[in-house]
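1. mind looking at a prediction? Sequence and model below.
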Amino acid sequence: MGRLFGTDGVRGVANADLTAELALGLSVAAAHVLAEAGTFEGHRPTAVVGRDPRASGEFLEAAVVAGLASAGVDVLRVGVLPTPAVAHLTGVLGADLGVMLSASHNAMPDNGIKFFARGGHKLADELEDKIEAVYEEHRTGAPWERPTGAGVGRVRDFGEGFETYVSHLLSVLPNRLDGLKIVLDEAHGAAAHVSPEAFSRAGAQVVTIGAEPDGLNINDGCGSTHLELLKAAVVEHGADLGIAHDGDADRCLAVDAAGNEVDGDQILAVLALAMREAGTLRGDTVVATVMSNLGFKLAMEREGLNLVQTAVGDRYVLESMKENGYALGGEQSGHVIVLDHATTGDGTLTGLMLAARVAATGKSLADLAGVMERLPQILVNVKDVDKSRVTTSGELAAAVTAAERELGSTGRVLLRPSGTEPLVRVMVEAADIEQARAVAQRLADVVKSALG
């Protein structure tokens, strides 16, 4: 069996790859593994379970709840809420485990299961591996130990989760949003009610699109992966800015008043300066991945801020932040982590903080985002190659060295093997897009000949 857990939980086509049986089995395995690790020691365990509005989330939630309760875990079912809300509630309610059912920005047929440990933090790789091993062991025949009588878990709905989370968002907002007109694209997802409520109560005049989830339309031509509707709506309504979430609202991208995209790098840059001004940017350091635009790095250097770069994936950003005590990190895709207020990327919190900066400074989002200039970035996927030899090919190393020499200090080359496919991603940045495109294609040809 291939590894079930990816970089962000277990995902697959619901009822094909991700079945009710798998959801139930993984939930029981998680309960057993955490019990063995001493997480439940001395008390009756509790789990918070939430989901996005996908139709398949209904039966998968039932399976997860059944698995946990059958393993002796009490369940608080919070219903449709964003991933960061489930993480937050896991922490503030003192729960031993959180479970979110969502495939984030993926299309509707997919779904996923994400586990959170006590405190609302993502499970460590070792625990995920152990859960997978225990699940497989029992799937192939070893019986579970099952409590009976009063030992089985109890299940109740926790409708207070919505208000608890919205109140938390408002409590950490540095200033109100009065006077701002904001368009919110909720991707017909988990934040369809939470985000408009939070922005409205913060004082903004809110226009919503993509806020009518029916279980089938999540991420369908809207949200952070499809910004066209938001760009048009911001211009049409004469709004100050637009905010877009993905299906589970752990991402935030933005649009300025003219309908131009403001990506995760630019949002990080704006928030970094705001937090430094407020004295909350510990170590004057921001954490980002190696895929961040070179323009972001140059902007941070110009502003006298430190940049720590990690492997691609918000979990690696978070690991670095927790390890070193940093307060802000994120990805170009819009996963932004403000560690003092959230344990994971929180799209609604990010959008609120971005809007708060606009309101506090009186500057337009375009002006604020202008702190960095996005350099042209070309990405070429080279398929059907031996990705394991990326770091050992002399021919490829020579080609990269030549490309870096040609680009100089205003360009960058990154070769990244895919984690799931036999391909290598060639990324080139340069001040001139035609130069970036030419260098990227030249490198892609070398990757194909050297590793094909």
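-> Thanks, I have the structure now.
2. going forward, measure contacts and count neighbours with C-alpha atoms only.
-> OK.
3. need the contact list for Arg176.
-> By C-alpha atoms under 8 Å, 6 or more residues apart in numbering, the residues touching Arg176 are 202-203, 356, 359.
4. alongside the first one, take a look at this:
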Amino acid sequence: MARKLFGTDGVRGSAGEFLTAELALALARAAVELSEEPRPQVLVVRDTRESGDMLEAAVAAGITAAGGDALLGGVLPTPAAPLLVRRHGLALAAVISASHNPYQDNGIKFFAADGFKLSDAAELEIERRAGEGPRPSTRIGRVLRHAHAEEDYLSELERRYGTLELTGMRLLLDCANGATHRLAPAILERRGALVELMAADPDGRNINAGVGATHIDALAARMRSGAYDAGFAFDGDGDRVLAVDRRGEVVDGDELIAISALHYQRLGLLDGGGVAVTVMSNYGFHAAMRDAGIDVAVTPVGDRYVNEELRRRGWRLGGEQSGHIIDLGFSPSGDGIASALLTLEALGGADLAERGAMHKLPQRLVNLRAEDRAGLARALAADPVEHAVAQASAKLSGRGRVLVRASGTEPLVRVMVEAPSEQEAETVCDELCRAVEAELD
């Protein structure tokens, strides 16, 4: 049975149209029915979207209809959920968020008692049960408020970063009008930093609206004033972060992972001596890790795949260029606030603008649209395209790299080239695009 509702990061779509209250109730009820506990305790958290109240009520109804207790944590970053599930020994957590998507969308994802996302098999069973329609039950749970959820999450961050000294450091935070708008400044101010905020006034509709980790230019422009030592931009649900140095230069996930990997290596804390990243990671990252004697495992795009690879190998650190950074030594999921703290710890008071962890090669990325996924597959399998990719790869061998792949969410061919110079990256990318476009016509 193929999954129809769950993607790589839960169920996500237009709130009220695709993700209705009825669907949310059915999913939550089915998830609780899978629990072996007689009265499952289920944490429910959400981001700042206006549809969050509706879906929170529906999820709580589904949980209680299946005989579980719904513990409402309110607005919290997604990564708080797996930490609190572990802290309190809960059966499950349900997160209501569409991450970096616009406010019109929303989503639901579940975390198991161990803090990790549910398995594919569990998600398939939830889909099957949710599709069966309502079922009578005499087991009725309760809806309770988790009054200390925010402070419990901050306590987990303090447990790991309580000795980090940031006194006098000037930080600018872009909270994307999302779930980090209270807690990110709170923990950094506790460590002594002087914090200023932007996009920290959510109104239900302004989440990710031209701000946050997916719209980093707003933070970069403010950073060029020279008034701050470093800036951090979170996405709407707080599971990813990007940084900007005092010159306004963006520090992406590759660089943040490189900074952290070298830090843990120096401390002897890089479990397994390696890191896991996706196929999108810059060639410069691989070169830097090779020079440092750090192994690199490569996964498909998606933090779920990075997480699975880390667990398989017994490693602790990995992530994505987009800013999902996973430190299994702290949490079973990516955590934007914790990643910002890890970056500051790794710098040890040094200037982010002088980071020097890796040299990022110039990159050119072009998306080419196909009529449908069948046409996309034919183009990628065509001999002229495979020949062009082989030629380009040979040309850049040892100096850069080529990646031509299908998008996982749209009928797009993504053509990416990294080379020692902007001009060479553009030239090689143009050649590949011509080869692909010829097969898409």
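-> Structure's in. What do you need? In this text, all values refer to a predicted model and were calculated from it rather than measured experimentally.
5. TM value for the aligned chains?
-> The TM-score (TM-score structural alignment, normalised by the length of structure 2) is 0.95; 436 aligned residues with a C-alpha RMSD of 1.6 Å.
6. cool, now which of the contacts of Arg176 of structure 1 survive the switch to structure 2?
-> Compared against structure 2 with both residues aligned by TM-score structural alignment, their matches' C-alpha atoms under 8 Å, these retain 202-203.
7. so what does Met198 of structure 2 match up with in structure 1?
-> In structure 1, the residue paired with Met198 of structure 2 according to TM-score structural alignment is Ile209.
8. where does the residue of structure 2 most remote from its centre land in three-state SS?
-> Here the centre of structure 2 is the reference, and by C-alpha atoms, centre = their mean the most remote residue is Thr138, at 38.8 Å. Three-state call for Thr138 of structure 2 (DSSP: H, G, I helix; E, B strand; the rest coil): coil.
9. Val75 of structure 1 now?
-> strand.
10. so what's it up against?
-> 46-49, 65, 68-69, 153-156 are the contacts of Val75 of structure 1 under C-alpha under 8 Å, 6+ apart.
11. which one in structure 2 is aligned with it?
-> Checking TM-score structural alignment: Val75 of structure 1 goes with Ala70.
12. middle-most residue in structure 2, spatially?
-> Structure 2 has His324 as the residue nearest its centroid, 3.9 Å off, counting by C-alpha atoms, centre = their mean.
13. what lines up with it in structure 1?
-> Match for His324 of structure 2 (TM-score structural alignment): His335.
14. next one: the residue in structure 2 that Asp432 of structure 1 lines up against from Lys4 of structure 2, what distance?
-> Using TM-score structural alignment, the partner of Asp432 of structure 1 in structure 2 is Ser421. Applying C-alpha to C-alpha, to the nearest Å, the value for Ser421 of structure 2 to Lys4 of structure 2 is 43 Å.
15. what sits up against the longest helix belonging to structure 1?
-> For structure 1, the longest helix by residue count, based on DSSP state H, is helix 433-451. Helix 433-451 of structure 1 has contacts (C-alpha under 8 Å, 6+ apart) with 376-382, 385-387, 389-390, 393, 395-396, 399-400, 403, 424, 426-430.
16. tell me the buried residues within these.
-> 376-380, 382, 385-387, 390, 396, 399-400, 403, 424, 426-430 (16 or more other C-alpha atoms under 10 Å).
17. and the longest helix of structure 1, how far out from the chain's middle?
-> 30 Å (C-alpha atoms, centre = their mean, to the nearest Å).
18. tell me roughly how far that helix lies from structure 2 on average.
-> Comparing helix 433-451 of structure 1 with its match in structure 2 after superposition yields a mean distance of 1.9 Å (mean C-alpha distance after the TM-score superposition for structure 1).
19. for the stretch 201-350 of structure 2, what spans make up the strands?
-> Under the criterion DSSP state E, counting those that start in this stretch, the stretch 201-350 of structure 2 contains strands at 230-234, 241-245, 250-251, 274-278, 295-299, 317-319, 325-327.
20. could you find the closest non-adjacent residue to the equivalent of Leu412 of structure 2 over in structure 1?
-> Matched to structure 1 by TM-score structural alignment, Leu412 of structure 2 sits across from Leu423. Computed as C-alpha to C-alpha, 6 or more residues apart in numbering, the closest residue to Leu423 of structure 1 that is not its neighbour in sequence is Lys383, at 4.3 Å.
21. so that neighbour is in contact with Thr420, correct?
-> No - between Lys383 of structure 1 and Thr420 there is no contact under C-alpha atoms under 8 Å: 11.8 Å.
22. between those two, which one's more packed in?
-> More crowded of Lys383 of structure 1 and Thr420, by other C-alpha atoms under 10 Å: Lys383, with 17 against 7.
23. which residues in structure 2 form helices?
-> 21-33, 52-65, 80-88, 120-130, 149-161, 183-190, 217-223, 253-267, 283-292, 303-313, 336-347, 373-381, 383-395, 422-440.
24. Throw those helices into a markdown table and include distance to Val211 of structure 2, thanks.
-> Shown next, in a markdown table, are the helices of structure 2 (distance: least, C-alpha to C-alpha, whole Å):
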| stretch | distance to Val211 of structure 2 |
| --- | --- |
| helix 21-33 | 28 |
| helix 52-65 | 20 |
| helix 80-88 | 22 |
| helix 120-130 | 32 |
| helix 149-161 | 24 |
| helix 183-190 | 16 |
| helix 217-223 | 6 |
| helix 253-267 | 17 |
| helix 283-292 | 26 |
| helix 303-313 | 22 |
| helix 336-347 | 15 |
| helix 373-381 | 31 |
| helix 383-395 | 36 |
| helix 422-440 | 27 |
